[in-house]
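Participant: Sequence and predicted structure, then a few things I'm wondering about:
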Amino acid sequence: MDKTKHLVSVIVPCYNEENTIQLLLNSILKQDFPIRDVEVVISDAFSQDKTREKIMEFTQAHPELAVKVVDNPQCTIPAAVNAAAQASDGEYLVRLDAHSMPYPDYISTCVRDLQAGKGTNVGGVWEIRPGTDSGIARAIAAAAANPLAVGDARYRFSNQEGEVDTVPFGSFRRDLFFEIGGFDESLLTNEDYEFNVRIRKQGGKIWFDPNIRCIYFARKNLNELAKQYWRYGFWKFKMLKRYPDTLRWRQALPPVFVLVNALGILLSPFFGWIILPYLSVLGLYCLILLLAGVREAIRRSEPGLIFFLPAAIMTMHFAWGAGFLMSILTKK
């Protein structure tokens, strides 16, 4: 193991993030943690926009923050994290995304919790913000923090500290990262959840601290959202094939719902008695989502959420479930 030069290495997978990379770097610069003890390692998958130019602009303007860029030729998130970790020299690794903005006490709280032994991997709350200033983008951000869309994933909405199955991003000791084996590069998504499974199976704890907060910019439109959640569902099944005991109820519902809808549509022409119960279930589902939209529209004083929020949640459910079912049908 190389001699440690920094106490903390912030590791960042990155691809085409010219609009947000400087926001991230500035938020790291403004941390209440001693900046001399922090380095940032960005693993870039050969961005085609001006991401690297934006990084260079920042480093020239702020030489007090150590920033290094490493290549990610495999162009996947787990490979990016592994490459950044390999190039790092910190005692602790704090993983962030290029389209995120940690609160000023993010690093200090992560390190404090790790040093206090609260968890092997420590993380906190995703404070979801719209990816752009549009009604549907605001609905997507609201959906990403709504229990109807994300179930009991506490990091989306909870204020209760405690042990959980996973946290977003996470922070952990560098030596632990390599002892566990790093991120599994055969999983293009769910690699962080699988990493946490290995930690737990070796007796470690995943700790959620609501005082650890990070702003995360959600997808901009329903097309991007559908692709994201289809990918989540597809790779979740691949991970569950290895660790079936990690299945949570929130993960089982979307594929069951998609399957019920598919069977309802296919069988209704042949079995007329199916139509009424099928439409009743579908109608109840739509009513629940519509009521959630009304509630959120009133709470946020934004009438468009009455319809946009149900559309976003429905997209998440169907895309995740369809991806999961498609993964079952593939051999790999």
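Facilitator: Cool, got the structure.
Participant: Could you use CA atoms for every contact and neighbour count after this?
Facilitator: Will do.
Participant: for the chain, what spans make up the helices?
Facilitator: Remark: helices assigned in the chain by DSSP state H are 21-29, 51-61, 77-87, 106-115, 135-143, 147-150, 174-180, 191-201, 222-242, 249-267, 275-300, 305-329.
Participant: Which elements pack onto the second one?
Facilitator: It stands for helix 51-61. In this structure, helix 51-61 makes packing contacts with helix 21-29, judged by 3 or more CA pairs under 8 Å, 6 or more residues apart in numbering; DSSP states H and E.
Participant: now the angle from the helix it packs on to helix 106-115?
Facilitator: 60 degrees (axes from the mean of the first three to the mean of the last three CA atoms, to 10 degrees).
Participant: Next, the angle from helix 21-29 to helix 51-61.
Facilitator: Using the same axes, to 10 degrees: helix 21-29 against helix 51-61 is 40 degrees.
Participant: So what touches helix 21-29?
Facilitator: Residues from elsewhere that reach helix 21-29 (CA atoms under 8 Å, 6 or more residues apart in numbering): 35, 51, 54-55, 58, 65, 98-104.
Participant: What are the buried residues along that helix?
Facilitator: Judged by neighbour count using 16 or more other CA atoms under 10 Å, the buried positions of helix 21-29 are 21-25, 27-29.
Participant: try this one next to it:
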Amino acid sequence: MEQSTLRGCRDASRRLVAARPPATFAAPESPEPTGDSRVEPVVLIVTVRNEARTIGPLLDSILAGTRVPDEIVVADGGSSDGTLELLRSRASADPRIRAVLAPGNRSVGRNAAVRASTAPIVACTDAGVEVEPDWLERITRPFAADPATEVVAGFYLPVGRTRFERAAGVISAPRLTEIDPKRFLPSTRSVAFRRTAWERVRGFDESLAHNEDTPFALALKAAGARFHFEPEARVRWHPRGDLRSFFRQHRRFGFGDGESRVQGSFYARLAAKYALGAILFVGGFWYRDCWAALVVGLLLFVTTQARRGAGKLGPYGRFILVPFLKVVYDAAYLSGYAQGRLSRLSSPGRPLRDRDSPRASD
């Protein structure tokens, strides 16, 4: 069965340039944060919608960090809970903060935020996450250490308050030891890139309703952008707290992959593994060896998932909840991917090519 995987950030460009050289990655290093005059100005961009409860604490933590952004641009997608008014109040008190109204999906908001800024380095995170005090300094220092660096992928850690959230975090996020820096796709929870790289791929694909960060990262790779993985640039986020929202979130991520036609070989392999399980189950009615093989496969699957939850959950969480959520997670992605592909067939727009890049723990 498939080991738990994550899209290193999920959640955008359909214009891949196949003739360009492949992306290269710098070796992951974690320099200690220190002042450096070579560090270029940076803008932090955030997209929000109805985040009145979380945007204030995020701004406070950013402004209290070891490096403060030169600009902060928050794009509001049409909030109805007072988020925009709160942002405008903060902006009137701090000239570094700017609020822009950008109705639409997150790609629309991210592009609007970049256009509303001037800094050559763009850092990106989301409302609702908790940034570590040195996050911005960590994620921007590689640009100064190597001016050829164009994208810095940070890391993100799930923080669960309940047993369900901790189990969901085990499924939804890769462990640091599972990440291959050369294959890791950054999430917009924790990423920074040069404005020139964003311009080269013409920004995030605004036709994509979900999971815009994966196509954007793939477009940058196809355009030959030089990536650097910075494991010490960390943010923390809270996984979904119930089964329904967990399923819906990951179905949306799968829909985004299908809509943008990325990760096709991954989904084919995942579907094939579950199809094999179904074949073994049905075949067992005629050949008992099929059931024996299925039992062995299930034991390996449960053991693998339980190992990922070691040190975070008790026996029930590790051996029951985590394997169960893994199946739900896979079902959500597969169903979402199928829906996304069908949506492109019904509304094809401009043609897209299938493009694949391995997931963090694929």
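Facilitator: That came through, no problem. Worth saying up front: this structure is predicted, and the values here are computed from it rather than measured.
Participant: Superposed, what's their TM-score?
Facilitator: The TM-score (TM-score structural alignment, normalised by the length of the first structure) is 0.78; 302 aligned residues with a CA RMSD of 3.1 Å.
Participant: And the buried ones among the contacts of helix 21-29 of the first structure, selectable in ChimeraX?
Facilitator: A single ChimeraX command selects the buried members of the contacts of helix 21-29 of the first structure (16+ other CA under 10 Å):
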select :35,51,54,55,58,65,98,99,100,101,102,103,104
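Participant: do you know which of the helices of the first structure lies nearest His6 of the first structure?
Facilitator: His6 of the first structure lies closest to helix 174-180 among these, at 11.4 Å (CA to CA).
Participant: neighbouring contacts of the closest one?
Facilitator: Helix 174-180 of the first structure has contacts (CA under 8 Å, 6+ apart) with 85, 90-93, 195, 198-199.
Participant: try 7 Å
Facilitator: Helix 174-180 of the first structure has contacts (CA atoms under 7 Å, 6 or more residues apart in numbering) with 90-93, 198-199.
Participant: which of the residues you listed sit farthest apart?
Facilitator: Distance extremes for the contacts of helix 174-180 of the first structure: the farthest pair is Gly90 and Arg198 at 22.0 Å, using CA to CA.
Participant: Tell me which of these two has more neighbours.
Facilitator: A count of neighbours by other CA atoms under 10 Å puts Gly90 above the other of Gly90 of the first structure and Arg198, at 24 against 15.
Participant: The more buried one -> the second structure?
Facilitator: By TM-score structural alignment, Gly90 of the first structure lines up with Ala119 in the second structure.
Participant: residues in contact with Ser9 of the first structure?
Facilitator: Residues near Ser9 of the first structure by CA under 7 Å, 6+ apart: 38-41, 88-90, 92-94.
Participant: Equivalent analysis for Asp44 of the first structure, please.
Facilitator: Neighbour list for Asp44 of the first structure: 13-15, 69-72 [criterion: CA under 7 Å, 6+ apart].
Participant: need these in TSV with distance to Asp113 of the first structure and neighbour count, can you?
Facilitator: Shown next, in TSV, are those (distance: CA to CA, whole Å; neighbours: other CA atoms under 10 Å):
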residue	distance to Asp113 of the first structure	neighbour count
Pro13	24	27
Cys14	27	28
Tyr15	30	23
Val69	28	17
Val70	29	17
Asp71	31	17
Asn72	30	24
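Participant: Could you name the residue of the second structure that is farthest from its center?
Facilitator: Trp286 (44.2 Å; CA atoms, centre = their mean).
Participant: Give the aligned equivalent of that one in the first structure.
Facilitator: Counting by TM-score structural alignment, Trp286 of the second structure corresponds to Trp273 in the first structure.
Participant: For the corresponding residue of the second structure for Gly182 of the first structure, which non-adjacent residue is closest in space?
Facilitator: Under the alignment (TM-score structural alignment), Gly182 of the first structure maps onto Gly203 of the second structure. Spatial nearest neighbour of Gly203 of the second structure, chain neighbours left out: Asn111 (6.2 Å); criterion: CA to CA, 6 or more residues apart in numbering.
Participant: if I look at that neighbour, how far off is Val122 of the second structure?
Facilitator: Asn111 of the second structure sits 11 Å away from Val122 of the second structure, taking CA to CA, to the nearest Å as the criterion.
Participant: before we move on, what about Leu157 of the second structure?
Facilitator: 21 Å.
Participant: Could you do Arg341 of the second structure as well?
Facilitator: Distance of Arg341 of the second structure to Val122 of the second structure, given as CA to CA: 31 Å.
Participant: more crowded one of the two?
Facilitator: Between Arg341 of the second structure and Val122, Val122 has the larger neighbour count (other CA under 10 Å), namely 26 against 21.
Participant: ok, now which ones touch the more buried one?
Facilitator: Going by CA under 7 Å, 6+ apart, Val122 of the second structure touches 42-44, 192-195.
Participant: and Val235 of the second structure, how many neighbours?
Facilitator: 23.
Participant: Can you find the partner of it in the first structure?
Facilitator: Using TM-score structural alignment, the equivalent of Val235 of the second structure in the first structure is Cys214.
Participant: hang on, the earlier thing: could you dump the buried residues of helix 21-29 of the first structure into a markdown table with distance to Leu188 of the first structure added?
Facilitator: Shown next, in a markdown table, are the buried residues of helix 21-29 of the first structure (distance: CA to CA, whole Å):
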| residue | distance to Leu188 of the first structure |
| --- | --- |
| Ile21 | 22 |
| Gln22 | 26 |
| Leu23 | 26 |
| Leu24 | 23 |
| Leu25 | 25 |
| Ser27 | 27 |
| Ile28 | 27 |
| Leu29 | 30 |
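Participant: separation between Val68 of the second structure and Gly241 of the second structure?
Facilitator: According to CA to CA, Val68 of the second structure stands 32 Å off from Gly241 of the second structure.
Participant: Likewise for Asp70 of the second structure?
Facilitator: For Asp70 of the second structure, the distance to Gly241 of the second structure (CA to CA) stands at 35 Å.
Participant: what does Ser80 of the second structure give?
Facilitator: The gap separating Ser80 of the second structure from Gly241 of the second structure is 23 Å, by CA to CA.
Participant: So between those two, which is more surrounded?
Facilitator: Ranked by neighbour count (other CA under 10 Å), Ser80 of the second structure and Gly241 place Gly241 first, with 18 against 12.
Participant: re earlier: residues in contact with the match of Gly90 of the first structure?
Facilitator: Here Ala119 of the second structure is in contact with 41-43 (CA under 7 Å, 6+ apart).
Participant: hang on, the earlier thing: pick the one among the buried residues of helix 21-29 of the first structure closest to Lys227 of the first structure.
Facilitator: Of all the buried residues of helix 21-29 of the first structure, Ile21 has the smallest distance to Lys227 of the first structure: 22.3 Å, by CA to CA.
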